[in-house]
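Peer 1: Let me see the structure of the following:
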Amino acid sequence: MKTLITRMTLFGVMVLAGCSTNHFPEPKSMEPMVEFWERVYSEWNENQAVYHDNRYLSVIYDVVPVPNQDRRDFLRANENILREELVDMVARYQNKEKLTRNQRHWVKLLKKAGGEAAIYGAPERLRYQTGLKNNFRKGLEISGRYLPEFKAIMKRHNVPEEIAYLPHVESSFQGRAYSHVGAAGMWQFMPSTARDYMPMQRNVIDGRLDPFMAAEGAARYLGAANQRTQAWPLALTGYNHGVGGMVRAKNQLGTDDIGKIVWQYQGDRFGFASRNFYAEFLAAKRIADNSDSYFPGLHPQKPRKVDAITLNAPIKVRDLANALMISEIDLIELNPAWLKNIQINQAAIPSNIPVWLPKGTAKRMPQDIGRVYDKR
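Peer 2: Next up, the predicted model:
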């Protein structure tokens, strides 16, 4: 566990480092939110649950160990007990009755965070969050394989390189991550959005599962989002909430200040996840930029080494592997966007997508099959 002094020192380093760019400001009003997610990512592990106020994230009621079995039942039961204590706290405070020791502490935190009014809605705002320390550490190590190319992709699309850190928030750099609402891949695109930004064909190809195809899609999506919002914090929040929603927030409040929007905007779908998305990104960026200070002894994966080609015409995996004198398994492993029908040679690899090959393989590719992939 880091001391507060350590966290404040690292924050100072990040503020100074951030002076060279205005793309992702860190509003003072959001610092409690950023610090909360910083602790979720670097201090609390997956077997700890943090019970907190869902609006005033500096208000933390308890941190409890979570058993491996019946986790959800345990978390909800604990939540119900704590909510009853908060209901009792509000009643006692309202009636000027004596508070328990815990209740006195909670009242102090709530008043400091949101004034006396914050006390009265506390039971309804109770939420729990499990830690992500181990997952984030693994993500930092995995990211070594991807970040150099991700940053190059962002630069090529005139998008801030820091957006390469977004998979820390979305998936902890897990290429096969799936959400309960249907988002998939390291960059967590929904199918409907992905169709506009990367190759998608049912049972044939899913560009969301290729981290590099999806990174290209994310760069294009966020570049377009920034054109509409004219503010990178709003564009980034739009990645979660929808760009149209952020344009409405900007127009309704008459500001593009994300620090004001997260506190004042009352859109129907602008809930906890959307309101905290930018803070999560800032926390992830802060840690990734100072990873050795947060996680000493990291062993980052090495960047991948591949050749990239584009096919002149569709071709099946078997035929491409034979032409290049490599195994089908190696080809399939390097190209995670290929779905079952390609893998079992029922469908051909499309000609309009990049194909990744083992390094040094492209030089023996017959000219009638393909050409070097042009990344522009």
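
Peer 1: C-alpha only now, for contacts and for neighbours.
Peer 2: Fine.

Peer 1: count of neighbours near the residue nearest to His299 when sequence neighbours are not counted?
Peer 2: Computed as CA to CA, 6 or more residues apart in numbering, the closest residue to His299 that is not its neighbour in sequence is Glu141, at 5.7 Å. Here the count is done by other CA atoms under 10 Å, and Glu141 has 17 residues near it.

Peer 1: quick one, what contacts Pro358?
Peer 2: Lys305, Val306, Asp307, Asp330, Leu331, Leu334 (CA atoms under 8 Å, 6 or more residues apart in numbering).

Peer 1: Among these, which ones are in helices?
Peer 2: Of the contacts of Pro358, the ones assigned to helices by DSSP state H are Asp330, Leu331, Leu334.

Peer 1: returning to that earlier point: so the residue nearest to His299 touches Pro296, yeah?
Peer 2: No - using CA atoms under 8 Å, Glu141 is not in contact with Pro296; the gap is 11.5 Å.

Peer 1: most surrounded residue in the ones in helices among the contacts of Pro358?
Peer 2: The most crowded member of these, judged by other CA under 10 Å, is Leu331 (20 neighbours).

Peer 1: For the comparison step, fold the sequence that follows:
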Amino acid sequence: MHARFLDTGVRALSLLSFCLVSLSWPALAGTELPTPPQAEAPATAEPIPEDAQPSIQEPEYSLDEEDHATAAELEAVEPPAPIASEPSTEVPPAEALLQLKPLNGTTARFTDLLTPPAEVAQEEAAAQGQESEEATAYNVPIVLDPSVQGHIRFFNVSIRNRFEQWLIRLSHYRPLVDSIFSEFQLPSDLIYLSLVESGFNPHAYSRARAAGPWQFMKGTAKVYGLRVDSYVDERRDPVKSTVAAARYLRDLYDLFGTWPLAMAAYNAGEGKVMRALHTAQAESFTDIAKTRLIRRETKEYVPRFMAATIIAKNPDRYGFPQNDVQPHQFEEVVVKRPIHFKAIANVTGISYQELKVLNPELRRDATPPDDAEYHLKVPVGTRAKVEQLLDRAPTHKFAPLPIPVRVRHVKPEPESGHWYRVRVGDSLEKIAKRFNISVKTLKSNNNLTGPTIRAGSRLVIAN
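Peer 2: The predicted structure follows:
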């Protein structure tokens, strides 16, 4: 007993001594804690415990068969850019962005020495009504929790080359998207939603049959004015699909009042998010993300957007090069009859692949047959030439579209006079009288021992 109390006292004295030394250390040292040099920054992030480390589900983007060649041609037309083969070891990971603050006499905990990243400081400053560079760095809510950090590693390490291609392609279309979002008074950072949707690939096609850079489903696309038929799919048009996405995002924000909920609804549908909020009696995306009321894909969608935004707005920090990419520009020519891209290329000398890149919405590489006028996009500076030589191009004749055959599966009915379906109110006597047979024969044909029959059952009338 005495030994136990003595051991407890020794432990208490040791702990008290350690605390006193920790509190007096800044005064005794008299100097600030030196910041480690950049070269000594860790090359990789410290692993998060398994229970805290999110399981990243890679978004799947696929191309339908008719678009495999088009996607390759798209990459061939865009200016080449160097692709990093592996992450730069000189760029610290997200956890290394915490910087040490100078020591002072009030420092009592090691965590007091750490300056939170801008992503976390932004929310704190916004809550306190403070205005600073950190608070205005992002115009949509951004946090840096373990889930977002996991997606940052996923983009920065697991699919680094692919994500770099996404950034390059987005730079090609960015001036166009910025002008449209500005017209609809949307936060400019919402442009990075297209990174997690498709990498801004006009030919992206998902297994759920969503298409285009903003991954519209056919029904939603038509609601927002996009044409989708056998000849034209405006979900692939970078201009028209971006206008539709801006209208849809604005409507979702007006409905839910916060961007995380609006983005979740963009992924899952406003009905599912509204039902989840109502069932959970919740008011935020964070609340419903803790439940099973929304799918895992939607739970990861908002953190994935935040991770893509952090990297895209800080490419130097993560070692992604910033290359000068030619913006998406074009002129329009009014075409009044169906003409194939190859015919236009033959008479004008414009590249066939370039016409395909500028007009990804034309599914059959030709202007549609039933349009009195179609605005065909051509390279800048070639409009006059195309208008002058367009009459020399032959009219394109489309192959007839296959007629969809609807197979109606009809359950075969028994031959008349051999079978009979029992109706309500029927009896063996009535059925026997109707078909001019005896009750004994009817019971024998159907192996019946009693007078009871059920409505809906079938009776053999004659063998």
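
Peer 1: quick one on the thing from earlier: nearest to Ser20 of the first structure among the ones in helices among the contacts of Pro358 of the first structure?
Peer 2: Nearest to Ser20 of the first structure among those is Leu334, at 36.8 Å by CA to CA.

Peer 1: and the closest one, what pairs with it in the second structure?
Peer 2: By TM-score structural alignment, Leu334 of the first structure lines up with Leu358 in the second structure.

Peer 1: residues contacting that match?
Peer 2: Counting by CA under 8 Å, 6+ apart, Leu358 of the second structure touches Phe330, Lys377, Val378, Pro379.

Peer 1: Next, the buried residues of stretch 147-167 of the second structure.
Peer 2: Neighbour-count burial for stretch 147-167 of the second structure, counted by 16 or more other CA atoms under 10 Å, picks out 147-157, 160-161, 163-167.

Peer 1: any idea how far that stretch is from the chain center?
Peer 2: Chain-centre distance of stretch 147-167 of the second structure: 14 Å, with CA atoms, centre = their mean, to the nearest Å.

Peer 1: cool, stretch 329-346 of the second structure as well?
Peer 2: Counting by CA atoms, centre = their mean, stretch 329-346 of the second structure is centred 33 Å from the centre of its parent chain.

Peer 1: which residues touch it?
Peer 2: 350-352, 355-356, 358, 365-369, 371-383, 386-387, 390, 393-397.

Peer 1: same question, stretch 32-43 of the first structure
Peer 2: 1-2, 56-58, 130-133, 136-137, 276, 279-280, 282-284, 286-287, 294-295.

Peer 1: What sits closest to Gln301 of the first structure if chain neighbours are left out?
Peer 2: Nearest residue to Gln301 of the first structure, sequence neighbours excluded (CA to CA, 6+ apart): Gly144, at 4.8 Å.

Peer 1: give me every residue that touches the one you found.
Peer 2: For Gly144 of the first structure, the contact set (CA under 8 Å, 6+ apart) comprises Pro300, Gln301, Lys302, Pro303.

Peer 1: Now go through those and say which are in strands.
Peer 2: The members of the contacts of Gly144 of the first structure all map outside strands under DSSP state E.

Peer 1: circling back: the residue nearest to His299 of the first structure sits in which helix or strand?
Peer 2: helix 133-143 (DSSP states H and E).

Peer 1: average offset between that helix and the second structure?
Peer 2: Its matched residues in the second structure lie on average 1.4 Å from helix 133-143 of the first structure after superposition (mean CA distance after the TM-score superposition for the first structure).

Peer 1: what range in the second structure matches that helix?
Peer 2: Mapped onto the second structure using TM-score structural alignment, helix 133-143 of the first structure spans residues 160-170.

Peer 1: and the equivalent of Asn314 of the second structure over in the first structure, how many neighbours?
Peer 2: Under the alignment (TM-score structural alignment), Asn314 of the second structure pairs with Asn290 in the first structure. Applying other CA under 10 Å, we find 15 residues neighbouring Asn290 of the first structure.

Peer 1: what's Asn290 of the first structure in contact with, if anything?
Peer 2: Here Asn290 of the first structure is in contact with Leu10 (CA under 8 Å, 6+ apart).

Peer 1: can we see that at 10 Å?
Peer 2: Leu10, Phe11, Val13, Met14, Ala284 (CA atoms under 10 Å, 6 or more residues apart in numbering).

Peer 1: Against His157 of the first structure, how distant is it?
Peer 2: From Asn290 of the first structure across to His157 of the first structure, the span is 26 Å (CA to CA, to the nearest Å).

Peer 1: repeat for Asn134 of the first structure
Peer 2: For Asn134 of the first structure, the distance to His157 of the first structure equals 32 Å [CA to CA].

Peer 1: try Ile349 of the first structure
Peer 2: 26 Å.

Peer 1: Which one of these two is surrounded by more residues?
Peer 2: Shown here are Ile349 of the first structure and His157; by other CA under 10 Å, Ile349 has more neighbours (24 against 16).

Peer 1: from what I can see that one touches Ile369, true?
Peer 2: No - in this structure Ile349 of the first structure lies outside contact range of Ile369 using CA atoms under 10 Å: 11.7 Å.

Peer 1: Please, where are all the helices along the stretch 251-400 of the second structure?
Peer 2: With helices called from DSSP state H, counting those that start in this stretch, the stretch 251-400 of the second structure shows them at 259-268, 270-280, 285-289, 296-313, 341-348, 352-358, 383-389.

Peer 1: Could you check these and tell me which one is nearest Lys433 of the second structure?
Peer 2: Across those, Lys433 of the second structure has its closest neighbour in helix 270-280 (57.4 Å, CA to CA).
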